[in-house]
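> below are the sequence and a predicted model; questions follow.
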Amino acid sequence: MTRLHLPRTVLDRILSLVTEHDDPATETGGIIVGHDHGRTIDVTGVGEPGPNAVHEPWRFTRDLQYAGKVAADAWRRDRSQWIGEWHTHPRGHPAPSDLDLRTYASLLRNPSLRLDRFVAVVVTTAPKTIIAAWIVTSTTVGRLPIRILSSNE
């Protein structure tokens, strides 16, 4: 079974971005960068939404230009690649929605991205904060166990 390795510092950054978001009634998010080793997926960082992101109650659209810059910077830093996205569901279940799944399917079909699978981290914020990870392929969607790494791991 594949497992997501999420450093505590990266988790804290996601939660900080959720808290800083101007309108808690709308979704926010950003890309996830890291290394997919097959049985483990190591997250090395996350992006902010970007200045041109669209935040709506039931949908988040990333700022593609900003996301590209985050991915390019990660590649130069440690050869991390864009492996997925994190986003909030302010009033929903911590699982990808039908719209999310359609978006991920189109990303998986995009030959320039060369993605075999996509990591989706969904954060609910009401009534309490819950974080869940999912692995999406062209044929399956499944929960992805998260291992929170301390700073010395």
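Structure's in. What do you need?
> please make it C-alpha for all contacts and neighbour counts, starting now.
Fine.
> and the longest helix along the chain, how far out from the chain middle?
In terms of residue count, the longest helix belonging to the chain (DSSP state H) is helix 64-78. In this view, helix 64-78 has its centroid 14 Å away from the chain centroid, taken as C-alpha atoms, centre = their mean, to the nearest Å.
> put this next to the first one:
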Amino acid sequence: MSEVVRLLKSYRQMQYVSTEAGGVLIGERRGPHIVITHISEPGPGDIRTRNRFERKGDHHQLKVDELFEQSNGFLVYLGEWHTHPEDFPQPSYTDMKSWLTGLIATETMLLIIVGRKSEWVGIKNGNDIKSIREK
């Protein structure tokens, strides 16, 4: 299991008191392929409740900037990830609204929601958001 997958799964909300977690996805664009090599993790400044995560901490952007510089521009921001306290997650209205208004990019953005038993993986192209994984 890759380190990225291990980290994402470590934030699953398995207990009733678990709060949502989230961060950014960082990696490479290789032609039509997107390769996630790193993620940022929740930290100081982020807002975390049972049903809400807001990425507010400066550490997320600092990690993107640091990896971009260390890789001579190969590692870039690819999208967002967060958890949901459900077995088979689906984007909420709040998720969709946040992605449509907050993720303005010319490149395809990757979106991941980590649930207790599975993950929802999607892409955003312009104003179109769709799942890229069959159930």
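Cool, the structure landed. Everything quoted here is computed from the prediction, not taken from an experiment.
> and the TM-score between these chains?
Superposed pair, TM-score by TM-score structural alignment, normalised by the length of structure 2: 0.81. Supporting alignment: 131 aligned residues with a C-alpha RMSD of 2.5 Å.
> following the longest helix of structure 1, which helix or strand shows up next?
strand 81-89 (DSSP states H and E).
> circling back to that earlier point, just checking, what packs against the longest helix of structure 1?
strand 29-36, strand 81-89 (3 or more C-alpha pairs under 8 Å, 6 or more residues apart in numbering; DSSP states H and E).
> in that helix, what's buried?
66-67, 70-72, 74 (16 or more other C-alpha atoms under 10 Å).
> now swap in stretch 34-42 of structure 1 and tell me
Buried-residue list, stretch 34-42 of structure 1, by 16+ other C-alpha under 10 Å: 34-36, 41-42.
> how about stretch 79-87 of structure 1?
80-87.
> and that stretch, how far from the chain's centre?
6 Å.
> about what we covered before: make CSV from the buried residues of stretch 79-87 of structure 1 and add distance to T124 of structure 1 to it.
As requested, these are exported to CSV (distance: C-alpha to C-alpha, whole Å):
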residue, distance to T124 of structure 1
S80, 26
Q81, 25
W82, 22
I83, 21
G84, 17
E85, 14
W86, 11
H87, 9
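> could you check how far the residue nearest the centre of structure 2 is from H33 of structure 2?
By C-alpha atoms, centre = their mean, structure 2 has its centre lying nearest to W81, at 1.5 Å. According to C-alpha to C-alpha, to the nearest Å, W81 of structure 2 stands 18 Å off from H33 of structure 2.
> L8 of structure 2 now?
For L8 of structure 2, the distance to H33 of structure 2 - C-alpha to C-alpha - is 20 Å.
> leaving out the residues flanking it, which one is nearest to the aligned residue in structure 1 for the residue nearest to the centre of structure 2?
Matched by TM-score structural alignment, W81 of structure 2 corresponds to W86 in structure 1. Spatially, and ignoring its direct neighbours in sequence, W86 of structure 1 is nearest to V121 (4.4 Å; C-alpha to C-alpha, 6 or more residues apart in numbering).
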